[in-house]
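**Q** mind folding the following:
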Amino acid sequence: MSPRTSAAGSLQKSAPVFSALGDETRLRLIALLCAGGALSIAQLTAGTDITRQAVTKHLQVLADAGLVRDLWQGRERLWEFEAGRLDEARRSLDTIAQQWDRALARLKARLED
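**A** A predicted model of the protein is given here:
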């Protein structure tokens, strides 16, 4: 498999993560979960005008992307951040950055010749 094919596969695998993070509410939920550990929907909606039903839908999108997971503590459903998928997405962005750096270096070399 060529590096280009590998990079394309990595980006395709990370696309759901980038899509899930493309919403302001979901970004806020991720930030809260990163800062506060496992939280209930009541805790996630406290002090906001977002309904519990809306937060539940956003959390499901994040869960489908592998960014959060739910766990049960007694009768309470808690949500926590899963860093693994975000790390994969970061590595995809690093690959793109390296490709851009190489392309810009080639362009610079050609312009200087």
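
**Q** every contact and neighbour count from this point should use C-alpha atoms.
**A** Will do.

**Q** for this structure, what spans make up the strands?
**A** Assigned by DSSP state E, the strands in the chain fall at 39-40, 68-73, 76-81.

**Q** CSV for these, including distance to E88 and mean neighbour count?
**A** As requested, the strands of the chain are exported to CSV (distance: least, CA to CA, whole Å; neighbours: other CA atoms under 10 Å):
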stretch, distance to E88, mean neighbour count
strand 39-40, 24, 18
strand 68-73, 14, 14
strand 76-81, 14, 19
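
**Q** please give the structure of this sequence too, so both can be compared:
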Amino acid sequence: MSVLVDDDLWSAVGDPTRRRMIDRLLADGSGTATSLAEQIPVTRQAIAKHLAVLDRVGLVHGAAAGRERRYRVDEARLARAVAQLNAVGDAWDSRMERIKRIAETIQQTTETKE
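**A** Okay, the predicted model is just below:
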């Protein structure tokens, strides 16, 4: 069973700062680079770069709000990402179960020969 994985998406959410930003945006409903920088211990410039990565993969969308951009999480895209992660987890669970059965068969064969 092969699962299609969006490498750009998982690269984007692989960063702990970006995950914290998504958590904050979900908790607050929206936020700007400035408001996120007040809550997360990195510079506003770093936050802006992280937001650009998240925007590029479609996890957040920004809209002009005065001199800044206000970002919101695209909950539909996030739900698709979660579904993809679950599919990857299910595929690995299936692989691990097959490996376990093979190992048990080898162990039984070895014990029978002794």
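
**Q** can you pull the TM-score for these?
**A** The TM-score (TM-score structural alignment, normalised by the length of the first structure) is 0.73; 105 aligned residues with a CA RMSD of 2.4 Å.

**Q** for A46 of the first structure, find the nearest of the strands of the first structure.
**A** strand 39-40 (10.0 Å; CA to CA).

**Q** now that closest one: which residue numbers in the second structure?
**A** Mapping strand 39-40 of the first structure onto the second structure (TM-score structural alignment) gives residues 31-32.

**Q** residues making contact with that stretch?
**A** Contact with stretch 31-32 of the second structure is made by L25, E68, R69, R70, Y71, R72, as judged by CA atoms under 8 Å, 6 or more residues apart in numbering.

**Q** centre-most residue in the second structure?
**A** Taking CA atoms, centre = their mean as the criterion, V13 is the residue nearest the geometric centre of the second structure, at 3.8 Å.

**Q** hang on, the earlier thing: now, among the contacts of stretch 31-32 of the second structure, which is nearest to L36 of the second structure?
**A** Nearest to L36 of the second structure among the contacts of stretch 31-32 of the second structure, counting by CA to CA, is L25 at 8.2 Å.

**Q** need the contact list for V88 of the second structure.
**A** Per CA under 8 Å, 6+ apart, neighbours of V88 of the second structure: V3, V5.

**Q** kindly recompute the last result at 6 Å.
**A** By CA atoms under 6 Å, 6 or more residues apart in numbering, V88 of the second structure lies in contact with nothing.

**Q** and it? What does it align with in the first structure?
**A** V88 of the second structure maps onto I96 in the first structure, by TM-score structural alignment.

**Q** what separates that match from A89 of the first structure, distance-wise?
**A** Relative to A89 of the first structure, I96 of the first structure is positioned 11 Å away (CA to CA, to the nearest Å).

**Q** and for A8 of the first structure?
**A** A8 of the first structure is 12 Å from A89 of the first structure, where distance means CA to CA.
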